[in-house]
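> Structural data only, the sequence is not supplied:
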């Protein structure tokens, strides 16, 4: 019998006893194993893989495969996508994929639930920019985990966690071209992107450049009805519509570079460096400049002196640097991140000529006798400049230092410092520049402790109950000390049902940009005046407000998730959120009479006529905000043509990151994910049993511990062998058998059984001199070798083990019942490895020709139960579900999000639909809005009718056609008489409307 151990089995860094037992089960009892280690030299891609020692008739090979890079947690993923499922989304980049998963990755909390937390291979990163341009073909698995998991990585549990597990080896050069235009015309947008990505085990390099440009869209291209006062009484004056923009002209260029390298040593590590440059220029038009000319009697006539529009020109340049270091030190997984950025911005705003309002007069006097208009000189322009700097660093340490009766105590400690500053100056005000800065020294701790456990037989009748605690402190240079804490309970009464409750209390200071951004004026903006019921053109003021206060947020979340076996798999979720916050920072509300009475200094009106002239929409502080909502979600996943090649199972034996994990190319060979020593090992006998098909216990084991079948007799024999050795002798053997890579050989004499341990286990046993410490080995043996420990370990292993491999006539069949050969020949393996380098470049689009297709659908429904705001302690209170509004409108009581599609034989279709129910604000009625978008894409390399037996030049080529807002829907707004106010014309609400896009993507 030969027991073969793959060192990537282990994902738990702190499960000393359980990990050692699994290691013991992999001791080579008869002959030296040729298992790879983290330090082993890479096998050239062109060389055949070593088939290992010849098998004999009595040999039993047990190969265990861990789910490398997965997040170790008791919380089950909300969704988990394998390679074929990722391909079914037809995304062009990870950023595009994240956008399509917005319903699943977005938090349902009303506040503080923005973009999810991102991880790569279960490790922290410096920023999303680090890998956002990776092609989806480079991903092996995507895990979306609930908010509570964020606590284990040093974040507040109010954002979901999105973990990307990358392929071991992947290389691509990508070129993408895109064009889009509204079906109503008037605007053209273009995109060009080029990128280079290489993944070679722990080494990753990505360089990407992108340009996006959009032309100007003006009011005359949408037949906008002009507001009174915007058209001159003189027939010869030009129409102002061509001189007011609905969408700005914009040009944006980005350049990103990322390099990541593995660090040597027994525990390994990862160092990532990234840099980016982002340049954006925009131009918008604010109509024509008019001048009021008065005679001596005070009479005036509105005249347009020229047809030069008022422009606003903005440009912004952002420079970014980032780094992330992940390293194991002793019992701890350490992560250090650093980010630095500088943003230089400048906005030029054309001045109006003097005398352009009824309050001002042109000093030129009456009209000349010959009727010639007096000359008014060009007023020039004002300039607002800003410079924002940000530097942040954070150190986190995750560990499992204690083994409680019900399981391991998971801890996280973090400390960090950040510095932000913003300096702005505006030529309109003539005063000193605004100069704000903030230093933030922070620290935090979190604990996740199992209270009951079925696996450990601790109050097993209650199921699995886990307590989480977290606390943090921030010392801000401008706001003083802010604190936060959270407490949560997760209960799993049965395997497929998870219940959770979380309480968060946090103090938060407004960002510097909200406090100190330069003040910008936008002229001639159509505004509906609720006080008079009239439509008018007003000046809108935006920018920072230095008088904002710190906010106190209090959240409750109750959630339930049920995993079902419908179709391929199905998950149902229901969540309840309640938020109560004080001193909240809000955008300036819709200017109803109630709001105007509460903020009279924010409104400027003509003293004589009462006409609305200007609104200051800078942020304000509300005394209190309260909200409650329910959110329901359904995620469905299925397969198409399950009788296709591969039995309808995804590459890698049906499990993301499974035994092979490679992405199938168009000829059926694996590509893009050849195994390497640090991440995954090739299958030796048969595909590893899929945790997804092993029942609940197997699923939990495969997701957290790796999934090695447990044999009690084998464990007893190996335990006896290990426990019979003296600590010094066992330490010496471990030092000999686990020598560093490059020493040549396997560290054992001929015929001696080799005991190889994973790097993290060795790190726990090593002393300060880097050698395995006999004293630590002795402590480990004391815990492992007692009868009580043995019985306890057996219970743990049985509880987490997937089903053993099939025997007899079923041995050659995977879980779905389709026959497979039990073992590849060395010749076949050599062909696969030899072809891997050429195949991995560009890929084929994610699925092999003739293989099974995938379909999926998700529906999320939100019901607002309460949403109100107390403007000040003395009132008024705004009920946003009953006639009041913040920002541009009220709050929809019902919201539905749908995302679904299929992908088979290289052809895919995606459909997205969103619905918001209607509401009323004062005397205006806002109808409900439903928007539907569709995208079709085709992988040309999989179309044999086009390419023949070989894809040729079409390899890695995909074209897509999409239509957003298919029905050209816009929210309809009517007043009490059923008329549409001019400020709420549909083309003003959404000037772009239906957009058609064409995209060509080529991977080399």
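Nice, I can see it. Everything numeric here is computed off the predicted structure, so don't read it as measured data. Numbers count the residues shown, from 1 in each chain.
> use CA for all of it now, contacts and neighbours both
Noted.
> buried residues in the strand ranked longest in the chain?
Ranked by residue count, the top strand of the chain under DSSP state E comes out as strand 300-329. Buried positions in strand 300-329, judged by neighbour count with 16 or more other CA atoms under 10 Å: 300, 302-305, 309-329.
> Next: stretch 270-278.
Buried-residue list, stretch 270-278, by 16+ other CA under 10 Å: 270-278.
> got a list of contacts for that stretch?
Identification of contacts with stretch 270-278 by CA atoms under 8 Å, 6 or more residues apart in numbering yields 130, 202, 252-263, 317-327.
> Mind doing that once more with 7 Å?
130, 253-263, 317-327 (CA atoms under 7 Å, 6 or more residues apart in numbering).
> for residue 186, what are its contacts?
Contacts of residue 186 by CA under 7 Å, 6+ apart are 217, 221.
> and with 8 Å instead?
Contacts of residue 186 by CA under 8 Å, 6+ apart are 216-218, 221.
> From the chain's centroid, how far away is the longest strand of the chain?
25 Å (CA atoms, centre = their mean, to the nearest Å).
> What is the helix or strand following it packed up against?
Using DSSP states H and E, the helix or strand that follows strand 300-329 in sequence is strand 332-350. Using 3 or more CA pairs under 8 Å, 6 or more residues apart in numbering; DSSP states H and E, the elements in contact with strand 332-350 are strand 123-124, strand 300-329, strand 381-404.
> okay, now the one to match up with it:
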């Protein structure tokens, strides 16, 4: 029978729509006619081959990155690439490899980007087919079928006092379904102290030289000193000459009401000294004809050392002391330099193992993943000094003991440091199956079943103030989830075609955590594509969250001399900060409504626009205590300790449950990938591989490419509502209106933009970040935070692709890059009601590093 015009048109359309290698917008593949279904007369059904590595279902990527787009980011590995893609993917996307679940992102994070054929960023509803919740975007990394390279990279960074060095080595071999990857990473960074940024460090009245305060009812030091000053004197800095000889009362006149504030900046680190080492291996291969197996192992250790300022002591100098000219007893606030800074040290070692199996059985795809993690963490913090012997000599009026002079090591002793040790284990296993259970006129009913178990345990021991504490906590979790997707309308199947493509999905899950209870999760969603370039989605979730074991079992750690802004007094003061777990935490519940739209306005260009809105309410959410305001202190009076003069001396920041939270967010993002320069001529390759050079191309000369690629992205997140009710019956905190929570205000707007460009072996990546200003309202003062704009620039050159270097084959596969973070050294400005910047809110405190320059050389061996 001779095909009709309609049949010939269908054939032509199918051929044009068939995906081509390197094509920006591959069309959907047409599946064969369902079994038992007879094609209409005179209609020819064309079956196009399915793209390699596609995800389950027929979802079209929101954004696709081919080799050219990936090259524009100049990333050294897959982990860096994923970080650069956060404006499109969010903070924690689901990561797939070749359309399959993996045991963890560590399986691919150290792979070189050259091993990637393409990256597809897919809508959140795709996560349902893999046993995840529909609140995360999906990133599918499709690897090359054949790839082999050994990559070495060395990087150096400097930023005015802090040096960083990094070295990494990776060996990757891919042969179809077999993959082997070995990696080694080492990094170190020097400490950066406050004095190197010109900061004295918030130490209150405790200064190495010392400050005198009165002990009388009105706080007056001495009526005679007040008479000399012409006003009541309650504070006076100790003159430098007092360290070597007794002084007269008149010698304190110059420092009356002018306490010493030299601080302890050179004894306090803004950024710690760090060192890290990591080893990893991943091996994948088919073990049966339809079953692929992946095994990965990784060991990492990290060490850090910090300084928290000088230990302090509050001493009493009696009247009649040979070194005191005062008529009454006075208080001396003194920082003790004898043993140097209070130090904090931490050592963490982590071993991780993962196993993944995936295959198919009949029309069902299945995946089994299992992982085991073991972590050992040791933390040690100096607790201060015991100055009782020094104080006793001063109280006795010992003429050989000058309270203002150097303190002999025999008169003070370093107390035993606080030390905690934690051993934790986590074993997780999940099975996910996806397949079709029925056939409707609009398509197949897809169902995903997921079941998993997890066992977590933590054992910690701590020694604080000479007392030993031990904590053991374990938790076993069992969970099941079922998802069903129902097609309602379909253009392809001519079912309610005027509606376009419409589907509904429903998910129910149940999770039980030993010693805590059970949680039930329900998700309802719909996806509608009224016209091909537009897709609309809506999801409503009602989920219960069980507190993680870390929030319940972490050991209690106390750190002295931590600067905290006290809104009650309007001062930044050094306090003892208490951190750790809270075993009494309750489960939380969260309701979320999400609406999103995706538009591809140009059918022949890789341009995408996303719009999303979310509204959530949470009950009993667990979190750290907010800022020190009168309202917070009234609700949690036992978490804040003040001395007799009302100064804050201790803050307990262990997590608590809050009554209710409410957030609303609106965001949009734009992505565009466009070729630039002369398109390739007949017989020439694109920028994916080598091509003949042509004079006049950008970069010029033999071997240069004439075609490049520019990738542009822009995203805006607008916070419409952000409130927290700490306890029922108490007015909620409105963070966007300035209510204090934590150390900074909440920005209402955040904009992220990026422009990436490659051509002729040269590349540039420019990233811009902007956030709007904010306020914090407190009891004694308000704080105004300025807006902040930062610019990061990365320049890189693939030397082997530069024509002028073609005569040096040893440069092949060599890349040089220069990265400038915070190019203009921008920092947020903070002002109180008087226009001054409070201690602890200087720009270098909020962003210690500032501008940093990193140089790296990367070589494929």
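Thanks, I have the structure now. Computed from a prediction, not measured in an experiment: that's the story for all the values here.
> Give me the TM-score for this pair.
After superposition, the two chains reach a TM-score (TM-score structural alignment, normalised by the length of the second structure) of 0.84; 757 aligned residues with a CA RMSD of 2.9 Å.
> what does residue 61 of the second structure align to in the first structure?
Counting by TM-score structural alignment, residue 61 of the second structure lines up with residue 77 in the first structure.
> what's the burial count for its match?
20 (other CA atoms under 10 Å).
> Could you find the closest non-adjacent residue to it?
The spatially closest residue to residue 77 of the first structure, leaving aside those adjacent along the chain, is residue 145, at 4.5 Å (CA to CA, 6 or more residues apart in numbering).
> Centroid-nearest residue for the second structure?
Closest to where the C-alpha atoms of the second structure average out (CA atoms, centre = their mean) is residue 91, at 7.1 Å.
> what kind of secondary structure is it in?
Three-state call for residue 91 of the second structure (DSSP: H, G, I helix; E, B strand; the rest coil): coil.
> can you check residue 392 of the second structure too?
helix.
> How about the one 10 residues further on?
Look at residue 402 of the second structure: counting by three-state DSSP, its state is coil.
> Quick check, it in contact with residue 317.
No - when contacts are counted by CA atoms under 8 Å, residue 402 of the second structure is not listed as touching residue 317 (10.2 Å).
> Between those two, which contacts overlap?
In contact with both residue 402 of the second structure and residue 317: residue 394, using CA under 8 Å, 6+ apart.
> one step back: list just the nearest of the contacts of residue 186 of the first structure to residue 347 of the first structure.
Nearest to residue 347 of the first structure out of the contacts of residue 186 of the first structure is residue 216 (CA to CA; 17.5 Å).
> The closest one -> the second structure?
Superposed on the second structure with TM-score structural alignment, residue 216 of the first structure falls opposite residue 191.
> Residue 973 of the first structure too?
Match for residue 973 of the first structure (TM-score structural alignment): residue 830.
> OK, contacts around its match?
Per CA under 8 Å, 6+ apart, neighbours of residue 830 of the second structure: 783-786, 836-838, 841-843.
> And residue 545 of the second structure, what's its match in the first structure?
Checking TM-score structural alignment: residue 545 of the second structure goes with residue 508.
> ok, that match - contacts?
Neighbours of residue 508 of the first structure in contact, by CA under 8 Å, 6+ apart: 482, 550-553.
> what about the biggest helix by length in the second structure, distance to the chain center?
Scanning the second structure for the longest helix, with DSSP state H as the assignment, gives helix 5-17. Computed by CA atoms, centre = their mean, the chain-centroid distance of helix 5-17 of the second structure equals 49 Å.
> now stretch 851-861 of the second structure
Distance, centroid of stretch 851-861 of the second structure to centroid of chain: 22 Å (CA atoms, centre = their mean).
> Likewise for stretch 118-135 of the second structure?
Distance, centroid of stretch 118-135 of the second structure to centroid of chain: 21 Å (CA atoms, centre = their mean).
> how near is residue 745 of the second structure to residue 773 of the second structure?
Residue 745 of the second structure sits at a distance of 8 Å from residue 773 of the second structure (criterion: CA to CA, to the nearest Å).
> picking up where we left off before, for the match of residue 216 of the first structure, the count of nearby residues, please.
Neighbour number of residue 191 of the second structure under other CA under 10 Å is 20.
> any idea how far it lies from residue 158 of the second structure?
12 Å.
> ok, back up a step: now the nearest residue to the match of residue 973 of the first structure once chain neighbours are set aside: how far from residue 777 of the second structure?
Spatial nearest neighbour of residue 830 of the second structure, chain neighbours left out: residue 785 (4.7 Å); criterion: CA to CA, 6+ apart. Separation of residue 785 of the second structure from residue 777 of the second structure (CA to CA) stands at 11 Å.
> Mind checking what secondary structure residue 26 of the second structure has?
At residue 26 of the second structure the chain is in coil, as set by three-state DSSP.
> gap between it and residue 115 of the second structure?
21 Å.
> Neighbour count: these two, which is higher?
In terms of neighbours (other CA under 10 Å), residue 115 is the more surrounded of residue 26 of the second structure and residue 115; the figures are 22 against 18.
> isn't residue 497 of the second structure right next to residue 489, touching?
Yes - Residue 497 of the second structure lies in contact with residue 489 (CA under 8 Å); the separation is 6.4 Å.
> Between these two, point out the one with more neighbours.
More neighbours surround residue 489 than the other of residue 497 of the second structure and residue 489, with 24 against 15 (other CA under 10 Å).
> corresponding residue for that one in the first structure?
Per TM-score structural alignment, residue 489 of the second structure is aligned with residue 452.
> Likewise for residue 566 of the second structure?
Using TM-score structural alignment as the criterion, the counterpart of residue 566 of the second structure in the first structure is residue 529.
> if we can go back for a sec, elements contacting the longest strand of the first structure?
Counting by 3+ CA pairs under 8 Å, 6+ apart, strand 300-329 of the first structure packs on strand 123-124, strand 269-294, strand 332-350.
> same thing but 7 Å
Contact partners of strand 300-329 of the first structure among helices and strands, from 3 or more CA pairs under 7 Å, 6 or more residues apart in numbering; DSSP states H and E: strand 269-294, strand 332-350.
> For those strands, give me JSON lines that also has distance to residue 667 of the first structure.
Below are those laid out as JSON lines (distance: least, CA to CA, whole Å):
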{"stretch": "strand 269-294", "distance to residue 667 of the first structure": "34"}
{"stretch": "strand 332-350", "distance to residue 667 of the first structure": "41"}
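> Can you say which helix or strand has residue 22 of the first structure in it?
Residue 22 of the first structure belongs to helix 16-24 when elements are defined using DSSP H and E.
> same check, this time on residue 697 of the first structure
Using DSSP H and E, residue 697 of the first structure falls in helix 695-704.
> tell me which residues in that helix are buried?
696-704.
> Please apply the same query to stretch 528-548 of the second structure.
Here stretch 528-548 of the second structure shows 528-530, 534-547 as buried, counting by 16+ other CA under 10 Å.
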